[in-house]
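> Provide a 3D model corresponding to the input given below.
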Amino acid sequence: EYEPEQFPGLVYRITEPRAAALIFGSGKIVCTGAKNIEMAKLAITKVVSKIREAGIDVPRNYSVEVENIVASSKIDAKLNLEEITFSLENAEYEPEQFPGLVYRISEPRVAFLLFSSGKIICTGARNVSDVETALYKLKERLEGIGIKVKPVINKPENVKA
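Prediction:
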């Protein structure tokens, strides 16, 4: 799909692995929707092959960098977002604008979206270890204000007590 008046890049959808590539005139390609890093790299390899098949020169050695991992989880609890907003520092909740609470932590630098259903989205991590660390810290902070988190997120090896 290419509709430059709506989006400055071409959207190329891949079915296996299921992902989408956003291809920009600068040569940058962004892979979105892949289930893991390996699938994202495979999707990019397929896109580069298609670009080469179209007769466009792509350097043999190109780099693939993870810039943002989005992870989702669900805890077995209904969340009172207003109560959490007043209990956690760096929490923002404006239900008129967005149905989720935005909670930011600085180390690792990620943002969480918490929904009253218990759904949690973590964004901004650059590696899986940061996702695990951030989820563990969120679990600790929620339990610190009296919210029991299930399933239990085990303490990652890289987190100091």
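> CA only for contacts and neighbour counts going forward, please
OK.
> residue ranges of the strands in the chain, please?
In order along the chain, the chain carries the following strands (DSSP state E): 10-14, 19-23, 29-32, 69-74, 91-92, 101-106, 109-114, 119-125.
> check which helices and strands the longest one sits against.
For strand 119-125, the packing partners by 3 or more Cα pairs under 8 Å, 6 or more residues apart in numbering; DSSP states H and E come out as strand 69-74, strand 109-114, helix 128-144.
> again, 7 Å this time
Helices and strands touching strand 119-125, by 3 or more Cα pairs under 7 Å, 6 or more residues apart in numbering; DSSP states H and E, are strand 69-74, strand 109-114.
> structure for this one too, so we can compare:
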Amino acid sequence: MTKPVYILNGPNLNLLGQRQPEIYGATTLDDIKALCEQHAASIGLQTAFHQSNHEGVLVDQIQEARVKGCGIILNAAAYTHTSVAILDALLASDLPIVEVHLSNIHQRDTFRHHSFVSKAAKGMICGFGAQGYVLALDALKPLIAPSS
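Next up, the predicted model:
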């Protein structure tokens, strides 16, 4: 059995479909999970999908991925712009990482333009809504070690 891609989601993403649909759309996090599972299976990957509103839990999940996963897709939400702890965990993971944002963070508030996650990520996908997760799986696939 191959190791899964950890798809980690930060604070308030559990409210997708309800919170600010003009920015984040009507798609729920459960919809995104199903989309990711279906697409991952179609390209030969497995997923471990998580969401937490708590920074330390996300750090724990990143550390778990270091041992049990083959890569990380991270939508750190607001922690993108504030969390050195998440950055440090990502840097210690030694895994390929793709950063995802539903909205284009560069078209939003100035404070959202800076990402701590980007220093650890191979790349960032933003502004494509839920489809960004599919794009991230496609981007991550060739970066995963064949033995994973």
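> what's the TM-score for these two chains?
Superposed pair, TM-score by TM-score structural alignment, normalised by the length of the second structure: 0.29. Supporting alignment: 79 aligned residues with a Cα RMSD of 5.0 Å.
> so which of the strands of the first structure comes closest to Glu82 of the first structure?
Across the strands of the first structure, Glu82 of the first structure has its closest neighbour in strand 101-106 (8.4 Å, Cα to Cα).
> which strands and helices sit next to the closest one?
Applying 3+ Cα pairs under 7 Å, 6+ apart, we find strand 101-106 of the first structure packed against strand 91-92, strand 109-114.
> closest one to Ile23 of the first structure among the ones you listed?
Closest approach to Ile23 of the first structure among those (Cα to Cα): strand 109-114, 25.6 Å.
> look up how far Val70 of the first structure lies from Ala43 of the first structure.
For Ala43 of the first structure, the distance to Val70 of the first structure under the criterion Cα to Cα, to the nearest Å works out to 17 Å.
> tell me which of these two has more neighbours.
Per other Cα atoms under 10 Å, whichever of Ala43 of the first structure and Val70 has more neighbours is Ala43, with 24 against 21.
> against Ser49 of the first structure, how distant is the more buried one?
In this structure, Ala43 of the first structure and Ser49 of the first structure are 10 Å apart, going by Cα to Cα.
> returning to that earlier point: and the helices and strands packed on strand 119-125 of the first structure, which is most packed in?
Sort these by mean neighbour count, taking mean count of other Cα atoms under 10 Å, and strand 109-114 sits at the top with a mean of 20.
> got the contact list for that one?
Here strand 109-114 of the first structure makes contact (Cα atoms under 7 Å, 6 or more residues apart in numbering) with Gly100, Leu101, Val102, Tyr103, Arg104, Ile105, Ile120, Ile121, Cys122, Thr123, Gly124, Ala125.
> now do the helices in the second structure.
In the second structure, the helices defined using DSSP state H lie at 21-24, 29-42, 55-68, 84-93, 131-140.
> in CSV: the helices and strands packed on strand 101-106 of the first structure, plus distance to Met39 of the first structure.
Conversion of those to CSV gives the following (distance: least, Cα to Cα, whole Å):
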stretch, distance to Met39 of the first structure
strand 91-92, 33
strand 109-114, 22
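> for Glu143 of the first structure, which of the ones you listed is the nearest?
Among those, strand 109-114 sits nearest to Glu143 of the first structure (Cα to Cα), with 14.5 Å.
> next, the angle from that closest one to strand 119-125.
160 degrees (axes from the mean of the first three to the mean of the last three Cα atoms, to 10 degrees).
> strand 109-114 of the first structure vs helix 128-144, what angle?
Here strand 109-114 of the first structure points in a direction 50 degrees away from that of helix 128-144 (the same axes, to 10 degrees).
> Ala48 of the second structure contacts Ile7, doesn't it?
Yes - distance between Ala48 of the second structure and Ile7: 6.1 Å, which falls inside the contact criterion (Cα atoms under 7 Å).
> give the buried residues for stretch 32-48 of the second structure.
Within stretch 32-48 of the second structure, the residues that qualify as buried are Ile32, Lys33, Cys36, Glu37, His39, Ala40, Leu45, Gln46, Thr47, Ala48, counting by 16 or more other Cα atoms under 10 Å.
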